[in-house]
Structure formats: C-alpha cells, structure tokens
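Visitor: coordinates for the following, if possible.
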Amino acid sequence: MEKKDPFASLRIKEFNIFLLVRFALVFAWSMQFIIVEWQVYSLTKDPWSLGLIGAFEFVPAFSMALFAGHIVDQKEKRNLLALCIALFSLISFGLYFLTDPDYVEGWNSKTVLYSIYALVFFGGFLRSFFGPTIFSLVALIVPKRLYPNAATWSSTTWQVAGVLGPAFAGYSISWIGVSKSLSIVFALVLFSLFMVFFIKKKPILNPKKGESIKKSLKEGISFVFKTKAILGAITLDMISVLFGGAIALLPVFAQDILEVGATGFGALRAAPAVGAFLTMLVTAFIPISKNAGMKLLSAIFGFGICVIIFGASKIFLVSLVALFFYGVTDGVSMVIRQTILQLKTPDHMRGRVASVNSMFVGSSNELGALESGLTAKLMGTVTAVIFGGTMTLITVVATGIFNPTLRKLDLSKDLEEHEKSE
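Guide: So this is what the prediction gives:
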C-alpha cells in the first residue's frame, strides 16, 4: 500500500522543509527575472533587450555548469545550498537598489541598464551551482523507492512557483511598483536561507572524493552520453524549451499585442501555474512511470501546439487557455524527466549529471529567451513564437523516430528494482 500512497514523500519532515525552501527560492528567482524583464523593456522598448537578459544569464550558467557539478559531488550539500542562497540575496538586494528612483536619481539610463545586466550575469554564475545542489540534496532526503513520488512533488513545486512568482510580479508591479516588488524577492530569499538550516547536514557519497577535475568531468559527461534515456530526455527538453520560449516575450504580448497592461500580464503568467497545479494532483495520484517515454513525447508535442496557439492568438481568453495547457504539458514533461534522472543516476554522480542537465535544459531557458528576442527582432513577435512552436513539434517527431530507447522507455521496471533492493 505504501508504494501507492500519493503523499508518501510528503510524510518525510525534511522533504517538506526542502519543498518550502525550493518554492520560496523559485518563486523569488522567477519573480525577480520577470520584474527585470519588465524594467528592461520599459527602459529600452526593444524586444532584443529581453533576449540580452537571457544571454547574460546563459553564458556564465553554461560555462560554469560542469565545474559546478564537480564541486557539488565533492562537498556537503546542505551548507553548499545555504551559501548559494546567501549570495543570491546580494543579487536581489542589488537589483532593488538599481530600481529605486531615490537611489539612482541622476544616473544615466544606460548605466542602470548595464548594472542590471551585470547582476543578471552574476546570477547566471550562481545558478550553475543551484541546480546540481538541489538535485543531489533531494536524493539524500528521500529513499530511492520514493523518487518518482518525490520527483512529482518537487518538480510541480518548481513549476507552480516558477509561474506564480512571475504572475505575482505582474500584479505587484502595478500595485506597488518595480522596486518594492524586488524588496519582496529579497525577503523571500532571506526566509529560504533561514529555513534551509532546518535540514540536517548530509553525508558525501562520493567514493572518489579528491578526484581530479579533468577526470571527474570526463566521467560525468561520458555517463550522460552513454545513457540514452537520460540523453534523449535532456536533449528533447532542451530543444523544446529553446524554441518554445514564448514566455520570454510575454511583456511584448501584454503591452503591445493583447494590450492588457501589467494586470493582464500577471494573468497570462498565472495561467500556466493553474495547469501545473492540476498536473501535481494528477501525477501524485496516478503514477506516470509506465510507458514514460511515450508520455514524455506526447507531453512535449502538446507543449508545442500550445505555443503555436498562443502565438497566433489575438484574443486574451484564447491566450489564457493556451498558456494553461502550456503549464499542464510542461509539468508532465518535467516530472517524467526528473524521474528519469533520479532513477538512472548513481548517487556519487548526481552533481555532475545535474550539471549536464542544467547545461542542456536549465540554460536553454535563457538561451531560449535570447532566441525569442532575436527571432522577434528579425521576424516579428508573433511569427517568432509560431516558428518556435513548429520547431518543437519537428523535434518531438524526429526524437520519436531516431531514439527508440526513449520512445520505449518504461520506468516502472526501474522502480520495482529499487523497491526490491531496499
């Protein structure tokens, strides 16, 4: 009966604290990102400036990812996460300073803009450590037999916070302004820093502690490329996020196409959160480990369809519905991908595998923002979004044809093996 319990992982106290910390962090980070997008676009009125935000975060996150994974596998995870959160608080405070008219009075607008880009760049460097640390820590909190259930709650927490944060940001910008909205971000980061110390220190499960960086990184990359289920899932998600980054252009849709202002912007950002929440309910009660490969392909195909509908729509209600199902399909995809990573990755390599994942998928959010900004500049905003959704559909079909390992993937057998071993 225990293995069918949809709340099994939630009965572990430390996992609940972990979810609370993760929700606060993702809510704050995504809220901050969207406020920065709004402020930068307000300063420049240029879609390309939104793409540059993605570029400035992508470059350090991508270039430091493998090194960060090596460090995570060598260090204690709880304290490393606390250090990352503390540094994040400096970024959020800096952005609050740069957006407060009383502090930057008399500053040239370009100086403010470049300073914002500098903090975004530092945030990208820091984010390269966040992903591997969180991925490794959750595996030390819950037993292996609960990985799929924990992945469901953890991934959906990320998804809901990742959309509720920007949605709240959209409303808070109209209610209290940009600077005060960023003060809320700062408060959330400090809260997560306080809560993380309620998680106990965890053992370092790396039998090769002290291994050279070169050998460590080579082993991590080699493992990912040899494990076709992991490689296929990561690659598929990367391409879909890269070309399906319609969300990065929401300020343009809200201000210039749908003409719904900051309040409508908040509603558009909230729509995927509702879909993600329903995903949490469904995947928690109905396991998705069986035929996971086909479910993943179907979810991302649906994701591409939603992107195309959103791009083509000029009706606010239609756009909301499209973004709702955008959240549903993205949530299903995320839960399956995280389950694949957790079940297929050895304990001592979690940091490095998560780093490769962040290079492929995490950084593709920012690279997707860059792609969206660039294509919007070249093709026009609507055409760029439809193009991205079409590329996502082509990628799904190609992956299904050329990667039979992923297409036929069934995680229920892996789960049964872990249950027998405990």
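
Visitor: C-alpha only now, for contacts and for neighbours.
Guide: Fine.

Visitor: helix, strand or coil for the residue nearest the centre of the chain?
Guide: Central residue of the chain (C-alpha atoms, centre = their mean): Gly362, 5.9 Å from the mean position. Following DSSP: H, G, I helix; E, B strand; the rest coil, Gly362 is assigned to helix.

Visitor: who's in contact with it?
Guide: Neighbour list for Gly362: Met238 [criterion: C-alpha atoms under 8 Å, 6 or more residues apart in numbering].

Visitor: recalculate using a threshold of 10 Å.
Guide: Listed by C-alpha atoms under 10 Å, 6 or more residues apart in numbering, the contact partners of Gly362 are 58, 61-62, 65, 127-128, 131, 234, 237-238, 241-242, 354-356.

Visitor: does Val318 touch Val307 like I think?
Guide: No: using C-alpha atoms under 10 Å, Val318 is not in contact with Val307, being 11.7 Å away.

Visitor: what about the two, which has more around it?
Guide: More crowded of Val318 and Val307, by other C-alpha atoms under 10 Å: Val307, with 27 against 14.

Visitor: which residue is the nearest non-sequential neighbour of that one?
Guide: Gly389 (5.1 Å; C-alpha to C-alpha, 6 or more residues apart in numbering).

Visitor: ditto for Arg127
Guide: Ala61 (6.2 Å).

Visitor: tell me which element that neighbour falls in.
Guide: Element membership for Ala61, per DSSP states H and E: helix 47-74.

Visitor: can you give the distance from the helix or strand hosting Leu80 to the centre of its chain?
Guide: Following DSSP H and E, one finds Leu80 within helix 77-99. Distance, stretch centre to chain centre, for helix 77-99: 17 Å (C-alpha atoms, centre = their mean, to the nearest Å).

Visitor: tell me which residues in it are buried?
Guide: 77-82, 84-85, 88-89, 91-99 (16 or more other C-alpha atoms under 10 Å).

Visitor: ok, stretch 364-377 next?
Guide: For stretch 364-377, by 16+ other C-alpha under 10 Å, it's 364-376.

Visitor: which of the residues you listed sits closest to Ile17?
Guide: Using C-alpha to C-alpha, Asn365 comes nearest to Ile17 of the buried residues of stretch 364-377, at 26.6 Å.

Visitor: one more, please, to line up against the first structure:
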Amino acid sequence: MPESQAAAPGFSELTRERPFMHMWMSRLFGTAGTQMLMVAIGWHMYDLTGSAWDLGLVGLFQFMPALLLALYAGHIVDRHHRGRIVAVCLSVQASVALTLLVAGHLQLDSRGLLLGLSLVLGAVRAFQMPAQQALTPMLVPPIMLPRAMAFSSAGTQGAIIAGPAIGGLLFVAGISVVYGACTLLFISGGVLVARLRYAHAPPPKAPVTLQTLFAGVDFIWRRKTVLGAISLDLFAVLLGGAVALLPIYAKDILHTGPWGLGLLRGAPAVGALLTSIALTRRPIERNVGRTLLAAVAAFGVCMIVFGISQSFIVSLLALAVSGGADMVNVVIRQTLVQLETPDEMRGRVSAVNSIFIGASNQLGEFESGATAALLGPVGSVVLGGVGTVLVAVGWLWLFPSLAKRDRIVATADASASKK
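Guide: Modelled structure (predicted):
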C-alpha cells in the first residue's frame, strides 16, 4: 500500500522517536522559562519605575531586534546544526536570567539593564524560532509530521498556561527565586537539545548576499500554497485579535475585575491545548485546505460572538473555541509550510514566517487599539471578526491551490515517489 494511503503511525510510535521527544522536552522547558521570565521582567520593571511606558518599551525592545535579524538568522539556521543553535539560544537566555538574579542580589538592577537584556532576548529569539521550526521535520518521518506538530503545540500551550502560573507562585518567595528557576529551565532545555543527533550535511560555504538573505521571501512568493497559508494567518491575527482590548472588556463590559481578566487571557490557551491534544490523537488527514479556511472563519465568528457578548460565561466559551480554531490553523499551516519547503530552505522560510507572526501580533494590537478609539471596543472586535471571515472567504478565490489541498502530506509523498 502506498504511504499516502496508509494509516499514519499512532501516538505510541511518535513517543518512540527519541530525538523528537528530547526536542519536545527541551521546547517545554524553554517555553515555560520564557513565560516565567517575561512575567518577572515586567513586574521587575514596573516595580523599579512605576511606568506603563517602560512596560511597553520592554516589548518593543524585544520585537525590534527579532525583526531586524530575522532574515540573517534564517540564513544561519540553514547553514549550521539547528540543534546546536537552539542550545546556544537557551544558554544565552539562561545567562540573562542569571544576570538578573545576581544584579538583584547586589542591588545593581536598573531600567537600563532590563531594557538592554530585553534587546538580547529579542535577538536570541530571531534565531531560536526558525531553528526550532526547521528542526522538527528532521526528527520524524514526513507521515508523522502532522501528529508531531500537534503534540509540539500541545506542549507549548501547556507551558504557556503553566509557566506564568508557576512563576506567580514562586514570586511569593521573591523574584530571585523566579530568575533562579528560569535559569534551571533554560539550562535543562539546552542540555537536552544539545545532545540531539540527526542527519546533517552542511551546505557548501557561500557568501552572505541579498539573494541568499531574501531567498526565503522569494520561495514563499513563488509557492502559492505556502504564501496562502502564511498570509491567511497574518490577516486573521491582524484583524481578529482582541487581546489588547481584554482589560476593557473585563472592567467595563463584563464587570469582572482582575480575576476575570486572568480567565479571559487564559481561555484561548485552554481551547488551544485541548484541540492540540485531540489533533495529536486524531490528525487531520483529508480536506486540509478547506479545513484550514473553515478554522480561520470559525475564529472570526468567535470574535464576533465575543465582541457582542455581555455574558462572562459566553465570552469565555467564545475565546476558548477561538483558541481551538486557531490551533487547527497553526497545526495545518506549520505542517504544510514545512512539508512544502526543502530542507536547505527551511530556516529562511521559517524566519520569514516568524516575521509574519511577530508583525501580525504587534500590528494586530495596534489595529485593535486604533479602531477601538474610533468605534469603541465592541465595534473594533466585531469589525475585526467580520474582516477575518471575509479574508477566509476571499482566500478560496485568491489561493485555489490551498483551498483544494486534500492531504497534508501529498507533496512529500509525491516527491518521495519520484526519487
């Protein structure tokens, strides 16, 4: 029976892929450490300066180097051992956490130090994100990749939920304890990924040129399925995100206060976690293109429901379902992009993808705030949800190759059969 018609290996087979499981555990530790570190730095900065502006600068100082270095980082990822790149990135983050621990103990912490280290974290993530994304397809057979992507997403969402919660509990013992825990998590993740062994053939040495730096952009532009999947996510997050407005909803519309804001912030992650677990057990095998578009449209509908809801329970459910729909989008999109991209290009394509993700998140928050200033929070969220649904419908026409995609591993199987 051809591989494309055979049943995908089960979850137990995936857990026996030791390099992948080591990478999964490393990513779990790294993500939890990152979430805890972000909570700690934000609290630390506000405790030092009491300035909301400085809190915004922390995010900006992390975003700018990631944006500026992304294309060069993709070039590096495609020319060096990806596991070692991730290990170095985790080691640098461990050094940042340890520096903050020592600085706090010696009372040398300052606004300038926190902003400077935020620049370092942003630069590190420019390399870490594409390296992690491009590494996963090297650790499992192509037919296992959809299940592996879903399982990776489940671990990431679990860490996103647990990291801030654990960090909050550790704050009781002092911020130094949080920085110490972050250091241990990053070191543990770095050790795991540094020990990875996989087939790696270094490409011939070549100078860094504009052509090599922009090769990922050119590749995405020429592959309409990849372009459609990435741009669909860009516009969905840009238009449909409502995270920046959640404090307004919690305080002025749903009248819940800080505890309600915490639940609203966590609801999408809970929905995403449950969906990723389901996709790990039962991956989507047919009609993946239309399923992707339907998931994005469902995300938009959830935002419309959330926007007009005045019930806290309905709002929580809408956000949870939106997180589940977004997870379907994430798993299908990331798997399609990785399978459509040859290995020698995965780093640069993943780097461009990370630019789209970062830009959509940052610009999406700005778009939400700007439209809320003009139309009010309800008008902003509802308009964004309607726009997301229209984008999903429009992509049916603009990217027919994406809409007609049936099997997620079709390209990989086809290329394999030609060898």
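
Visitor: TM-score of the superposition?
Guide: Once superposed, chain against chain, the TM-score is 0.84 (TM-score structural alignment, normalised by the length of structure 2); 412 aligned residues with a C-alpha RMSD of 3.4 Å.

Visitor: quick one on the thing from earlier: what do we get in structure 2 for the residue nearest to Val307 of structure 1?
Guide: In structure 2, the residue paired with Gly389 of structure 1 is Gly385, using TM-score structural alignment.

Visitor: quick one: buried residues of stretch 245-257 of structure 1?
Guide: Those would be 245-254, 257, for stretch 245-257 of structure 1 by 16+ other C-alpha under 10 Å.

Visitor: format those residues as TSV; extra columns: distance to Lys180 of structure 1.
Guide: Shown next, in TSV, are the buried residues of stretch 245-257 of structure 1 (distance: C-alpha to C-alpha, whole Å):
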residue	distance to Lys180 of structure 1
Gly245	28
Ala246	27
Ile247	23
Ala248	22
Leu249	23
Leu250	21
Pro251	19
Val252	23
Phe253	24
Ala254	21
Ile257	27
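
Visitor: which residue lines up with Ile85 of structure 1 in structure 2?
Guide: Per TM-score structural alignment, Ile85 of structure 1 is aligned with Leu90.

Visitor: so that match sits against Gln132, correct?
Guide: No: contact criterion C-alpha under 10 Å: Leu90 of structure 2 and Gln132 do not qualify, at 11.4 Å.

Visitor: helices of the stretch 251-400 of structure 1, residue ranges please.
Guide: 261-285, 292-312, 316-344, 350-357, 363-379, 381-402 (DSSP state H, counting those that start in this stretch).

Visitor: reformat the ones you listed as a markdown table; add distance to Ser155 of structure 1.
Guide: Listed next are these as a markdown table, based on distance: least, C-alpha to C-alpha, whole Å:
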| stretch | distance to Ser155 of structure 1 |
| --- | --- |
| helix 261-285 | 9 |
| helix 292-312 | 14 |
| helix 316-344 | 6 |
| helix 350-357 | 14 |
| helix 363-379 | 16 |
| helix 381-402 | 21 |
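
Visitor: so which of these comes closest to Phe197 of structure 1?
Guide: Of all the helices of the stretch 251-400 of structure 1, it is helix 350-357 that lies closest to Phe197 of structure 1, at 20.6 Å by C-alpha to C-alpha.

Visitor: same for that closest one, what does it pack against?
Guide: In terms of contacts (3 or more C-alpha pairs under 10 Å, 6 or more residues apart in numbering; DSSP states H and E), helix 350-357 of structure 1 is packed against helix 47-74, helix 109-141, helix 213-226, helix 228-243, helix 316-344.

Visitor: what do you get if the cut-off is 7 Å, keeping everything else the same?
Guide: helix 47-74, helix 109-141, helix 213-226 (3 or more C-alpha pairs under 7 Å, 6 or more residues apart in numbering; DSSP states H and E).

Visitor: show me the one of these that comes nearest Ala322 of structure 1.
Guide: Nearest to Ala322 of structure 1, of these and by C-alpha to C-alpha, is helix 47-74 at 22.0 Å.

Visitor: okay, the helices of the stretch 251-400 of structure 1, which one's buried deepest?
Guide: Mean neighbour count (mean count of other C-alpha atoms under 10 Å) peaks for helix 350-357 among the helices of the stretch 251-400 of structure 1, with a mean of 30.

Visitor: relative to helix 228-243, how tilted is that helix?
Guide: Counting by axes from the mean of the first three to the mean of the last three C-alpha atoms, to 10 degrees, helix 350-357 of structure 1 points 40 degrees away from the direction of helix 228-243.

Visitor: what's the matching range in structure 2 for helix 350-357 of structure 1?
Guide: The aligned range for helix 350-357 of structure 1 is 346-353, by TM-score structural alignment.

Visitor: who's in contact with the matching stretch?
Guide: 70-71, 73-75, 77-78, 130-131, 133-134, 216-217, 230, 338 (C-alpha atoms under 7 Å, 6 or more residues apart in numbering).

Visitor: do that again at 6 Å, thanks
Guide: 70, 74-75, 77-78, 130, 134, 216 (C-alpha atoms under 6 Å, 6 or more residues apart in numbering).

Visitor: same question, stretch 20-40 of structure 2
Guide: 139, 155, 159, 163-164, 167, 182, 185-186, 189, 192-193.

Visitor: residue contacts, Ala267 of structure 2?
Guide: So Ala267 of structure 2 contacts 319-320 (C-alpha under 6 Å, 6+ apart).

Visitor: what's the closest non-adjacent residue to the equivalent of it over in structure 1?
Guide: Aligning on TM-score structural alignment places Ala267 of structure 2 opposite Ala271 in structure 1. In space, and not counting its chain neighbours, Ala271 of structure 1 is closest to Phe324: 4.7 Å by C-alpha to C-alpha, 6+ apart.

Visitor: now the counterpart of that neighbour in structure 2: how far from Leu100 of structure 2?
Guide: Taking TM-score structural alignment, Phe324 of structure 1 has Ala320 as its aligned residue in structure 2. Distance from Ala320 of structure 2 to Leu100 of structure 2, counting by C-alpha to C-alpha, to the nearest Å: 35 Å.

Visitor: residues in contact with Leu246 of structure 2?
Guide: Applying C-alpha under 6 Å, 6+ apart, no residues contact Leu246 of structure 2.
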